[in-house]
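K.L.:
Predicted model follows, preceded by the sequence.
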Amino acid sequence: MSKTSAGHFFEDYQIGQVISHAVPRTVSGGERALYHALYPARGALYSSDEFARACGLPGSPVDDLIAFHIIFGKSVPDISLNAVANLGYAAGRFLRPVYPGDTLTSSSEVIGLKQNSNGKSGVVFVRTRGRNQRGEVVLDYVRWVMVRKRDPDAPAPETLVPDLPQVVGAQDLTLPEGLDFTRYDFAAAGEPHRWGDYTVGEVIDHVDGVTIEEAEHMLATRLWQNTAKVHFDATFRPDGKRLIYGGHVISLARALSFNGLANAQMIVAINAGAHANPCFAGDTVRAWSEVLDRAETPAPGVGALRLRLVATRGAAGILRGEDGKYHPDVLLDLDYWVLVPR
């Protein structure tokens, strides 16, 4: 009997199935250092303990997307090892900051299944939760992924597509305990723009571009222990290319958004997200944002902005073609909430 695992295929999943993912991970300052080496991330709250303490936190947490990548990576061997592509996200809530020394675990519940018409693959919907060493949920999100079938002749499961909210309501945002931006240091943060300076419908071109290299992508996926074959095995795709991990594009676009959104300090929700087109080494990625909504919060000096973050190989402001489909240059369309000083 083989002791190795080929991973889960589409026909292996059942509605209501709960999978506890292996290998807990204790977060250290090393994750932050490597993250900031991989991406041009410069958020002051995630760079300085002193800045974070002035904002009411006990110290500088790790970047929100570090927590996302670690928790996501835990789920890959069980959910997307045999994925064709990770398709989208919804109902994501960042519930507690993660600090160096915290130990993260994750589990996923299968909440939807839909076989594709070709009979060779299907879409699996899961709700993944990440917890710290105290059992507190730090991140909760839904994603859906296209997974190959082991046996194309295996019977299709009953189709169930979950009804997911289009947006996390502003009233449902969870703010970190003690967060207070009344003593916010704009000079240290890098830009003077406050919550009230942004208007709904405003489009911000983040100007800068970064060309993706194979080596940094491979380092990133290993850092997050993401074992999806499409990211490592050049023989897994007919074109012989390794697909760039979608989370790599998210972090790159988020880091590029510093230019114009330096004070968008904390991600508190992911409303929706789509990896619109595949990304490969050699692509030069740029980013632009659209302000979708604004909301007040009960925390002192803190406002919330709902943003659309778009990563593209092309020009700012272009999202869809005349046919209504994503423009071929668009790599990522992410709808999320951030906290900014008022």
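P.N.:
That came through, no problem.
K.L.:
From now on I want contacts and neighbour counts done on CA atoms only, so please keep to that.
P.N.:
Will do.
K.L.:
what residues are up against the nearest residue to residue 260 once chain neighbours are set aside?
P.N.:
Leaving aside its chain neighbours, residue 260 sits nearest to residue 206 (6.2 Å; criterion: CA to CA, 6 or more residues apart in numbering). Listed by CA atoms under 8 Å, 6 or more residues apart in numbering, the contact set of residue 206 reads 256, 257, 258, 259, 260, 286, 287, 288, 289.
K.L.:
and residue 206, that's in a strand?
P.N.:
Yes - according to DSSP: H, G, I helix; E, B strand; the rest coil, residue 206 belongs to a strand.
K.L.:
Residue 25: what's it in contact with?
P.N.:
By CA under 8 Å, 6+ apart, the contact list for residue 25 reads 70, 103, 104, 105.
K.L.:
what's near enough to touch the nearest residue to the second one once chain neighbours are set aside?
P.N.:
In space, not counting the residues next to it along the chain, residue 103 is nearest to residue 26; the distance is 4.0 Å by CA to CA, 6+ apart. By CA under 8 Å, 6+ apart, the contact set of residue 26 is 100, 101, 102, 103, 104.
K.L.:
Could you report the distance from the last one to residue 17?
P.N.:
Between residue 104 and residue 17 the computed distance is 21 Å (CA to CA, to the nearest Å).
K.L.:
between those two, which one's more packed in?
P.N.:
The residue with more neighbours, out of residue 104 and residue 17, is residue 104; 24 against 11, by other CA atoms under 10 Å.
K.L.:
List the residues that contact the more buried one.
P.N.:
Listed by CA under 8 Å, 6+ apart, the contact partners of residue 104 are 24, 25, 26, 27, 70, 71, 130, 131, 132, 133.
K.L.:
one more structure, for comparison:
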Amino acid sequence: MPKTNPGRFFEDYTLGEVIAHAVPRTLLGGERALYHALYPARHALYSSDEFARASGLPASPLDDLIAFHTVFGKTVPDISLNAVANLGYAEGRFHAPVFPGDTLRSESQVIGLKQNSNGKSGVVWVRTRGLNQRGELVLDYVRWVMVRKGDLDAPAPEPVIPSLAQVVDPSDLIVPQGLTFADYNFALAGEAHRWGDYALGEVIDHVDGVTIEEAEHMQATRLWQNTAKVHFDATFRPDGRRLIYGGHVISMARALSFNGLANAQMIAAINGGAHANPCYAGDTVKAWTEVLDKAETAAPGVGALRLRLVAMKAGEAGLSRGEDGKYLPGVLLDLDYWAYIPT
């Protein structure tokens, strides 16, 4: 019997199956230090225990995207090792903060399958759950991936495309237990802008840009134990180029959004997301945000903003699609999410 695992191909997935992913990961302060070294992440709640305690939490949690990348990375050997591309996200919710010392594991259920017309690949939809050492749900989300076929003669499954919500209803947002912004320190946070200062339709140009480096991308992808071949193996793609992990772009854009959204402290939910065009080493990423919606929460002083974060390697703030409705070639990421901000 072979000892190695070539990964799953499209024909290896069955609708409804639940996949328990291997290798749980205990997260410590080192992950925070590396994350803040890789990205210009400066949100106060994730930088200071004292700021977090003043906000009703026992200590500073790890950045939400550390939890996301960790849970995502566990799924790669079973879901996207042979992927052509990760296509999108929906219905993501953060259920509980992750603190240093927590151990995360992942499981995914196949909720959709559709073979592509070329017969060489297909799209797999999975709902992934991240659980901590107590079995508590930390986050869950849906993603869909284009996966190669290993056997081109394998019959196509009956197509099933799941119906997914366009947005997480604000009533379904889960505010962390104890979180309060009633005595929020705007000076320490870095900006004075409150929930009420943002207007629907407002576009914020985050100004700064960061050039993606091959070494940093490789380090980040290894940090999350993401083994997808397209990120590491220069012989895997016909053009000989390694794709930058989409999560690397998400974290870079989120960190850049600090300039203008310093008080959008916590990601509450991911409504949807698309990696519009591939990112490669040498690309310079800039970002802008559009305010889509606002909601109140029951937590003292805590409001929610629905934000559309767009990362681009070329173009101007507020512009992402051409007259044909397709993404412009400079657009790398279009991410729709909810964030908690003081009222």
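P.N.:
Great, that's in hand. As the structure is a computational prediction, the values presented were derived from the model and not from experiment.
K.L.:
Now the TM-score, please.
P.N.:
Counting by TM-score structural alignment, normalised by the length of structure 1, the TM-score of this superposition works out to 1.00. Behind it: 342 aligned residues with a CA RMSD of 0.4 Å.
K.L.:
re the thing from before, which of the contacts of residue 206 of structure 1 show up in structure 2 as well?
P.N.:
Mapped onto structure 2 and checked by both residues aligned by TM-score structural alignment, their matches' CA atoms under 8 Å, the contacts of residue 206 of structure 1 keep the contacts 256, 257, 258, 259, 260, 286, 287, 288, 289.
K.L.:
ok, average deviation of the host helix or strand of residue 66 of structure 1 from structure 2?
P.N.:
Assigned by DSSP states H and E, residue 66 of structure 1 falls within helix 64-79. For helix 64-79 of structure 1, the mean distance to aligned residues of structure 2 following superposition is 0.1 Å (mean CA distance after the TM-score superposition for structure 1).
K.L.:
after that helix, next one along is what?
P.N.:
strand 83-94.
K.L.:
Tell me which residues are up against that following strand.
P.N.:
Applying CA under 8 Å, 6+ apart, the contact partners of strand 83-94 of structure 1 are 64, 80, 138-148, 164-168, 173-174, 228-230, 246, 267-275.
K.L.:
Narrow these to those in strands?
P.N.:
Mapping the contacts of strand 83-94 of structure 1 onto strands (DSSP state E) picks out 138-148, 267-275.
K.L.:
that older thread, show me what the helix holding residue 66 of structure 1 is packed up against.
P.N.:
helix 29-38, strand 103-115, strand 121-131 (3 or more CA pairs under 8 Å, 6 or more residues apart in numbering; DSSP states H and E).
K.L.:
Most tightly packed of those?
P.N.:
Across these, the average number of neighbours (mean count of other CA atoms under 10 Å) peaks for strand 121-131, which reaches a mean of 24.
K.L.:
Quick check: that strand compared with structure 2, mean distance?
P.N.:
Strand 121-131 of structure 1 versus its aligned partner: 0.2 Å mean (mean CA distance after the TM-score superposition for structure 1).
K.L.:
coming back round to it: can you name the two of the contacts of residue 104 of structure 1 that sit furthest apart?
P.N.:
Based on CA to CA, the longest span within the contacts of residue 104 of structure 1 runs between 70 and 133 and measures 14.3 Å.
K.L.:
Looking at those two, which is more packed in?
P.N.:
Legend: neighbour count by other CA under 10 Å for residue 70 of structure 1 and residue 133, higher for residue 70 (23 against 14).
K.L.:
what's the more buried one in contact with, if anything?
P.N.:
The contact partners of residue 70 of structure 1, by CA under 8 Å, 6+ apart, come to 25, 104, 224, 225.
K.L.:
any chance you could map the helices in the stretch 201-342 of structure 1?
P.N.:
Applying DSSP state H, counting those that start in this stretch to the stretch 201-342 of structure 1 gives helices spanning 214-223, 229-232, 246-256, 258-261.
K.L.:
how about these, which one is nearest residue 182 of structure 1?
P.N.:
helix 258-261 (18.4 Å).
K.L.:
Can you give the contact residues for the closest one?
P.N.:
Helix 258-261 of structure 1 is contacted from outside by 41, 42, 43, 191, 193, 204, 205, 206, 207, 208, 264, using CA under 8 Å, 6+ apart.
K.L.:
That helix vs structure 2 - mean distance after superposition?
P.N.:
When structure 2 is superposed, helix 258-261 of structure 1 averages 0.2 Å from its matched positions, counting by mean CA distance after the TM-score superposition for structure 1.
K.L.:
Please spell out which residues along that helix are buried.
P.N.:
Within helix 258-261 of structure 1, the residues that qualify as buried by neighbour count (16 or more other CA atoms under 10 Å) are 258, 259, 260, 261.
K.L.:
which two in the contacts of residue 206 of structure 1 are spaced the farthest apart?
P.N.:
Pairwise distances across these peak at 13.3 Å for 260 and 286 (criterion: CA to CA).
K.L.:
one step back: ok, and the most crowded of the contacts of helix 258-261 of structure 1?
P.N.:
Top of the contacts of helix 258-261 of structure 1 by neighbour count (other CA under 10 Å): residue 264, with 26 neighbours.
K.L.:
distance of that one from residue 205 of structure 1?
P.N.:
The gap separating residue 264 of structure 1 from residue 205 of structure 1 is 15 Å, by CA to CA.
K.L.:
Report the contact partners of residue 198 of structure 1.
P.N.:
Residue 198 of structure 1 makes contacts with residue 291, as judged by CA under 8 Å, 6+ apart.
K.L.:
could you redo the last one with a cut-off of 10 Å?
P.N.:
Listed by CA atoms under 10 Å, 6 or more residues apart in numbering, the contact set of residue 198 of structure 1 reads 204, 261, 290, 291, 293, 294, 305.
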